[in-house]
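[1] okay, predicted coordinates and the sequence, questions at the end:
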Amino acid sequence: MSNPRTVDKNRLHQKLGTKLILIYLIVFGFKLTSAFKSDKNKNAKSVTFHFPEYAYKETSKNELAYREFESSCEHSIACEDLEGVDKVKCTRKCISHSCYQDIYAFDELEEGEIDVRLNSFKGCVIQRSSNSHRM
């Protein structure tokens, strides 16, 4: 007949062994998954987005001037019935066709895109409008 303490110790060791194996598999599995993810990221090509950059100082005067241009164009006959990105494109072309060509024409805005070029567009508009007023 076996000693009850020996049987309890054996069960305890089995339970601990099982738990340690599960912990090991979880940790190892996580590291393995992370390794595959980082390998995917290393193989992914990063693309740097280049576009003409115009300095834009966010002053109340510049913001007011830009908002006036924008409001006028949003309510123009050409743009008023459009929605979403089509309205944005129409409005920006109306504000300054030349700035739109410089900044957006080679890679048009798409629905849902975060517009990282807006401040550059505003800078172009403000610079060109102030240059035209000087002449």
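    Good, I have the coordinates. Residues are numbered from 1 along each chain as shown.

[2] alpha carbons only for contacts and neighbour counts from here, please
    Will do.

[3] tell me the secondary structure for the residue nearest the centre of the chain?
    Nearest to the geometric centre of the chain sits Ile114, at 5.8 Å (CA atoms, centre = their mean). Under DSSP: H, G, I helix; E, B strand; the rest coil, Ile114 falls in the coil class.

[4] would you mind measuring from it to Ser38?
    Taking CA to CA, to the nearest Å as the measure, Ile114 falls 26 Å from Ser38.

[5] quick one, helices of the chain?
    4-43, 60-74, 84-95, 97-103, 118-134 (DSSP state H).

[6] which one of those lies closest to Tyr54?
    Comparison of the helices of the chain against Tyr54 by CA to CA identifies helix 118-134 as nearest, at 4.7 Å.

[7] let's bring in a second model and compare:
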Amino acid sequence: MKTGNFEKKMISFLLLCMAELILSSEKVIYTFSEFPYKETSKNEILFREIEAACEGGCLGKNGISKVLCVRQCISPSCYRDLYQADQLEEGEVDVRLNSFKGCFIQQYNKSRP
């Protein structure tokens, strides 16, 4: 009887190890350019104003294609840096948005006299 218990525990342990190996091998580490963004009312207002202006040029689009159209309009170079190689997909949480805003604000500040 003790041998049977040991075998069951060993099989359970091996199955657990195999499951962990499978799960850990499927993990993808996602990296992208990061631009610091300070969420101030001034920065948010500026971003929203440009975003609203760009939405007019993306009227026929919906969902993620509209989001990407607006981001391209806001800043083609920031869009290229953050989204072109790995586009957002429907339902994906956009972890790059703050970096996009940071990139945009940096560009805006550089362009001011």
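    That came through, no problem. It should be emphasised that the depicted structure is a prediction, and the values quoted were computed from it without experimental measurement.

[8] next, the TM-score between them, please.
    The TM-score (TM-score structural alignment, normalised by the length of the second structure) is 0.82; 104 aligned residues with a CA RMSD of 2.1 Å.

[9] tell me which of the helices of the first structure lies nearest to Glu53 of the first structure.
    Of the helices of the first structure, nearest to Glu53 of the first structure by CA to CA is helix 118-134, at 5.1 Å.

[10] I would like the residues contacting the closest one, please.
    For helix 118-134 of the first structure, the external contacting residues (CA atoms under 8 Å, 6 or more residues apart in numbering) are 52-57, 62, 65-66, 95-96, 99-100, 103.

[11] coming back round to it: how about the residue nearest to the centre of the first structure, what's its match in the second structure?
    Matched by TM-score structural alignment, Ile114 of the first structure corresponds to Val93 in the second structure.

[12] with Arg67 of the first structure instead?
    Correspondence of Arg67 of the first structure to the second structure, assessed by TM-score structural alignment: Arg48.

[13] that match and Cys54 of the second structure, how far apart?
    On the measure of CA to CA, Arg48 of the second structure and Cys54 of the second structure end up 10 Å apart.

[14] these two: who's more crowded?
    Each of Arg48 of the second structure and Cys54 has its neighbours counted (other CA atoms under 10 Å); Cys54 has more, 17 against 11.

[15] hmm, Ile74 and that one touching each other?
    Yes. Counting by CA atoms under 8 Å, Cys54 of the second structure touches Ile74, with 6.5 Å between them.

[16] returning to what we had before: in CSV: the contacts of helix 118-134 of the first structure, plus distance to Leu32 of the first structure and neighbour count.
    Converted to CSV, those look like this (distance: CA to CA, whole Å; neighbours: other CA atoms under 10 Å):
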residue, distance to Leu32 of the first structure, neighbour count
Pro52, 42, 12
Glu53, 42, 15
Tyr54, 45, 18
Ala55, 46, 13
Tyr56, 46, 18
Lys57, 48, 13
Asn62, 53, 17
Ala65, 55, 15
Tyr66, 52, 17
Ile95, 53, 22
Ser96, 52, 21
Cys99, 49, 21
Tyr100, 47, 21
Ile103, 43, 20
